[in-house]
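Show me the folded form of this:
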Amino acid sequence: MIGIYVRVSTQEQAISGYSLDAQLDACIEKAGTQEVMKYVDDGYSGEFLERPDLERMRKDVREGLIDKIICYDPDRLARKLMNQLIIDEEFRRKGVEVVFVNGEYAASPEGRLFFSLRGAISEFEKAKIKERTMSGRKGKAKKGKVVKNDHVYGYDFDSDKSEMIINEKEAEVVRFIFDAFTDPISKFRGMNGIAKHLTETGVPTKKGGAVWHRQVVRQILMNETYTGFKIQNRYNTEGMLANKYNRSKEDKIKMTERPREEWLYSPVPVIIEKEQFDHAQELLKQSRRRFTKKSTNQYLLSGLLRCETCGNTLTGVNRNNWGTFVLHYTDVKNTAGAKHKGCGIYIKCEELDKHVWDQIQTLLNNPEQINAFQEVAATSESFEEKELKRLTEEIERTKKGRKRLITLITLSDEDLDLNEIKDQIRTLQTKEKNLQEQYTNLQAQLEAEKKKETNLEILKQAMDLYFVYKEKEMPFEIKQRIIATIVKEIRVHDKETVEIITF
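Next up is the predicted model:
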C-alpha cells in the first residue's frame, strides 16, 4: 500500500503557499492511483517529530502496512536535517521506498548528498523565517505598535492598526474590580468576594465563561497594562513550542524574563490611574493575611502583626490562664514546616488592640495635619519637577560639549593640545555623572512625594468612614476595616514596644 504524507503549519501556508489540497493532489498524481493511505498533519510545525499522523504512519511502516511513501518535499517530513535523515533511514531499513514529488533522490552517494543539502537549506530557510518574523515584531513594538493580541480583559484588538482599544463594557468591570478591592468600605472580602459577585451577577469572562475565579481577578489587579502602556518583549519563550511534545517535566522549557532594558513599551488607552493601581499592589501583598477565613474568635489586628526579631506573623490564640481563657497574639508556630518556632511572644489582644486603636484615632481626629501635609507635598512636587527639567537640560549641554571636543580631535587639522582637550573631556564626563546622580535622586524623591499623595487619599477614605460611626457604637468589622486601610504592618519588637507602619 502507498502512503501519502502531507503537512502544513499556519505560518507556512500563509508564506509559502503549501496548501494541504495542493500537496495531496500532487502526491496522488505521483502515485498514479487513488488507492492510497493518507496521513495529514494540519497546523503542526516541522521542527518536531512528535506529530499525530507522522507517528501513525511510522507505526504502520513498522507493522508492514506501507511499502512506499510519497511526500511533496523533504521539508514536509521535517524541517531539521537530522530529523529528515532519521525518518529516511528508519523507512529504508524497513524496505520502504520514499519518493518526493519535488525532486528525485537516488539511493546513491550523490543522491544522499543532494538530499542532505536540501535538508540543510530547508533548515536554514526555517531559521531565516523565524528571524524575520521576530525582527518584524520588534520593529513594530519599537514604533509603539502592539504586535500580539493577548486578549486583555477590558480591551479589544485592532489587528489592522496594531492597537488596543477600550471595550467599554469590560472596562467598567475592570474599574469595578479595582474599586471594590481598594475601597475601605467595600462589602466584598477580597478577590474571592469579587469573583463570587461577578459570577452571581452573570458578568461573562473574556472567553464568555459564566464563572469567575479568584486567580482571574488577581491577574486583572496585577496587569499594569490598564495604567496606559503594554510591556512587550518581556518574556523569552524560545523553544517552548516543543513543550506540547515533551512528555516529561524535566524536558519542558520554562519561560524566562528578559533583562528589563530589553522590554518594549507601547501606549494603550488608560482604564485605571497609576495611583489606584499602585495602591492595589500594596493591598495584594497583604491580601492573603487580610482576607483569611473568619475564626470563631475575633482578632482586631488579624493579618497585620509581625515579630521584628524572627519575622513570624503573630496569630490569635485563646490561651488558658489559670482556668480563664484570654485572647492573645503570639508568634509561636507549632507546625512541622515552620522555618522559625518564634520568640515566644504572647500579648493580650485587649491591650494591643487598644494601643493601636488609640493611635489610629489620634491620627483621624487631626485633619489639620493632613491638610498641612497636602500643601507641603504639592509644593515639593512642583519644585522637584522644575529641578528635573533643569538637570535634563544641563545633562544634554554636557553631552553636546563632550561630543564637540571629540569631533574637534578627530576632524581638526590644527595643532592642538590633546592633553588639555582630554582633560576637558574627563571633566565633562565627571560633571555628567554627577548630574545624572542628582537626577536619579530627585526622581526617587518625586516618586516618594507622589506616593504620599496616594497615601493621603487612602487616609481620607478611612477618615470618612471613621466619622460616619464616630458618635455611634462602632461595629467590630468597621473598626477592623479602618485599621486595615491605614495600617500596612505592625512590627512587634517585644511586649512593650510595637511599631505601626502605615501605607
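
Please count neighbours and contacts with C-alpha atoms only from this point.
Noted.

In three-state terms, label Ser186 for me.
coil (DSSP: H, G, I helix; E, B strand; the rest coil).

Next, find the distance separating the residue nearest to Lys140 when sequence neighbours are not counted from Tyr265.
In space, Lys140 comes closest to Val147 once its chain neighbours are excluded; the distance is 6.6 Å by C-alpha to C-alpha, 6 or more residues apart in numbering. Relative to Tyr265, Val147 is positioned 11 Å away (C-alpha to C-alpha, to the nearest Å).

Alongside the first, I'd like the structure of this one:
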Amino acid sequence: MELLTAIYVRVSTESQATEGTSLDTQQETCLKKAREMNINEQDIAIYREEGVTGEDLDRPELDRLRTDIRNNKINTLIITHPDRLSRDLYVKVSVCRELENREVNLIFHDVEYKNTPEGQLFFNLMSSIAQYELSQIRSRTVGGRKKAVRDHGKIMPMRVAPYGYDMINQQLVINESEAEYVKLIYQWYVYEFKTLKEIGEQLYLLGAMPKRAESRNWSASSIGRILSNEAFIGKYYYNKRATKKVKREEGGKSNKTASGKTKKTYTIRDKGDWILVNIPPIIDLGLFEIAQQQKKKNLTRKGRNVKQFYLLKGMMKCAHCGRKWESTTYSSKTKKGTTTYQIYRCANKYPRKYGEGIERCNIPTVRTDVLDEFVWNMIVQAIKNPENLKNNLNEDKSTEDLDKVLMTYKKQRLEKEKEKEKIKHMYRKGIISEEELDNDMNEVMKDISKFDFEIEKIEDKVSIIQRQSMSEDLMLEYARQYKDLLENDMLHDEKKREILDRMIDEIIISYNEENKQFNVSFYGYLNGFYNDTENNLVLELTPQEI
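The predicted structure is shown next:
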C-alpha cells in the first residue's frame, strides 16, 4: 500500500473557520512545502480542523489522523507550526510519541524540527513557552472580563440567557412573555402548592416554551432551577461556576456530547469569588424566600413509602437534645392478644451510636393519635380565625426607612468605585507612585467592603419584613381555601398533611417533668398566631397516652 503524506491545519475560533482564510493559508503553505520535497499532490491527505481548540487531545480531524497513523497509512506529517498541533505541552508530546513509534516523519514549515535529543529539547522548550503564553492570554482575558462585570455591570456572553430574560447589548433585560410564566410558576408553587410535575403540565397546556428545548415539554429540573435562581430577584452572579473539560482516557468512555462538543464538569467557587450584577427583578424578594423555604420542606420531609401514615412525620424537634422526633409502631401483648399502637418519640431516646459521650434523651414518647389531634386543633383554630394573626403581629411592616438607608449606602459605594478609577488614572499619569497606588487602593477597597457588609445586612432585614408580610397574606389565603372543607368535614389525611406543610415549618417539643406536661411550640406561618403561651400550647397526658 502506497503511504501518504498528511497535512494537518487547524483554527480555534468559529469566525476564522467560517471565513476559511487561516485554514486555506495554512493548507497552501503546507502544500508548497510538500512540492519542495517532491511529493505528488495525489499522495497527500488533508485534515482540516475548523473552529476547535488546541487544548484538547480529542478532536474529530486529529482523531482521524491518529487512526490513519495507527493503521500505517501515513509516513510524513506536515504542519505549519507546533502551535497548530497544540499549545499544550502534554498534547504535543503525546502526539509526537505516537509519530515516533510509527516512524512518521514530522515536518514543520515555520520552524526546524529534528528527531534528536537536541531537537526534542528545543521543541519542548518552544512548547513550554507557548503553553505559558496561552496561560497568560487566558489570565488577561479572564481579568478583563471580571473588570467589565465588576466596574460596568456588563454580562459576559452566555449560551442562553436565564428564562424570563434576553441578552441585549451585554445586559439582561426582561422578556415580558416569559416573565409572566415565571410569575405563574411561583404563584402555583407557593400559593396553590402545586408539585413540579403539575406545574410542568400547566405550562405545557398554556403553550409555554422552555428556553433551550425544541418542544413544549418541561422537565422538573428546569422548573426547579427557576424556583431557585436569584436572578429573578435581581441578583445575577458572574464567576460562580468553574468549568473543567472532561478528558477521554485511552479505551474509556467518550468525552463528547450528542452534538459532538467536549463534555464539561462544573464546580461552585467560593462565594467570595462571585461578582454580583444587579439586573431587573421579576419576583418579589419575600415570595422568592418563601419558595426556598417550601423547597427545603419538600426535600427534608420526603420520606420513604411506609405502611403507616403519620401526620406530623419529620416536622418535630426535641427541645432537650435538638434531635428530630421519629414515628414508629409499638406492639404489646395483653390477655386478649397482641395490640399495636403508633407513637412519636425523640430519635435520641434509643440512640444508634454507643460509647462514651452518648447520652439517651429521657423525654417520654407520645401516642400519635393524641399529639395529632392536639396539633390539628391548633391548625383548625388558625384557619377559622385568621384575623387573630393580623391582630397579634406587628402592624408596622414598612421598609421605607430601610430602603432610604440602603439607597444611601449604594450611592456611597458607587462613589468609592469612582474614587478607585481616579486613583488608577493618577498612577497612569505618573502623579502618584506604585506604593501610593497600593496604599490608596487598599483603603478604598476596605471602605467598599464595609459598604457591602452594611448593604447585605439591610437587605436581609428587608427580606425578613417582606417575608413576614407575605406570610400574613399566605395565611389568609390558606384560611380562605380550606375553611369550607373544614366546615364540611371533607379533609382526608393527605389533605391535612398538605395544610400542615403549608403552615408549619417546625414543631418544638419539650417536657416538664415536674408537671408531667408537654409544651408544644409552632414555627412558621403560625408563629405569632399564639402569642399567649397559656394552656392552649400545653399538652396534658394521662399515663395511658404516654
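
before we move on, the earlier item: got the contact list for the residue nearest to Lys140 of the first structure?
Arg137, Lys140, Ala141, Ser162 (C-alpha atoms under 8 Å, 6 or more residues apart in numbering).

do the same with Arg102 of the second structure
So Arg102 of the second structure contacts Ile69, Arg70, Asn72 (C-alpha under 8 Å, 6+ apart).

separation between the aligned residue in the first structure for Ile46 of the second structure and Trp212 of the first structure?
Taking TM-score structural alignment, the alignment pairs Ile46 of the second structure with Lys38 from the first structure. Computed as C-alpha to C-alpha, the Lys38 of the first structure to Trp212 of the first structure distance reads 43 Å.

Same question for Asn366 of the first structure.
Distance, Asn366 of the first structure to Trp212 of the first structure, using C-alpha to C-alpha: 42 Å.

Check which residues of stretch 331-344 of the first structure are buried.
If you call a residue buried by 16 or more other C-alpha atoms under 10 Å, then stretch 331-344 of the first structure has these buried ones: Asp331, Val332, Lys333, Gly342, Cys343.

Of all pairs in those, which one spans the longest distance?
The span of these, defined through C-alpha to C-alpha, is set by Lys333 and Cys343 at 9.5 Å.

More neighbours: which of Asn366 and Trp212 of the first structure?
Neighbours were counted for Asn366 of the first structure and for Trp212 using other C-alpha atoms under 10 Å; Trp212 has more, 20 against 11.

residues contacting the more buried one?
Neighbouring residues of Trp212 of the first structure by C-alpha under 8 Å, 6+ apart: Ala195, Lys196, Leu198, Thr199, Thr205.

Ala130 of the second structure -> the first structure?
In the first structure, Ala130 of the second structure lands on Ser122 (TM-score structural alignment).

So its match, which state does it fall into?
Following three-state DSSP, Ser122 of the first structure is assigned to helix.

distance of it from Ile129 of the first structure?
Counting by C-alpha to C-alpha, the gap from Ser122 of the first structure to Ile129 of the first structure is 11 Å.

between these two, who's got more neighbours?
More crowded of Ser122 of the first structure and Ile129, by other C-alpha under 10 Å: Ser122, with 20 against 14.

quick one: contacts for the more buried one?
Neighbours of Ser122 of the first structure in contact, by C-alpha under 8 Å, 6+ apart: Asp75, Arg79, Lys80, Leu81.

Please report how far it lies from Tyr105 of the first structure.
Taken as C-alpha to C-alpha, the span from Ser122 of the first structure to Tyr105 of the first structure is 15 Å.

Ok, Val96 of the first structure next?
14 Å.

between those two, which one's more packed in?
Comparing Val96 of the first structure with Tyr105 by other C-alpha under 10 Å, the one with more neighbours is Val96, at 19 against 16.

Now for the aligned partner of the more buried one in the second structure: which residues touch it?
Here Val96 of the first structure is matched to Val104 in the second structure, going by TM-score structural alignment. Counting by C-alpha under 8 Å, 6+ apart, Val104 of the second structure touches Ile69, Ile74, Asn75, Thr76, Leu77.

Counting neighbours, which of the residues you listed comes out on top?
The most neighbours of any of the contacts of Val104 of the second structure, using other C-alpha under 10 Å, belong to Ile74, which has 24 neighbours.

Which residue in the first structure aligns with that residue?
Superposed on the first structure with TM-score structural alignment, Ile74 of the second structure falls opposite Ile66.
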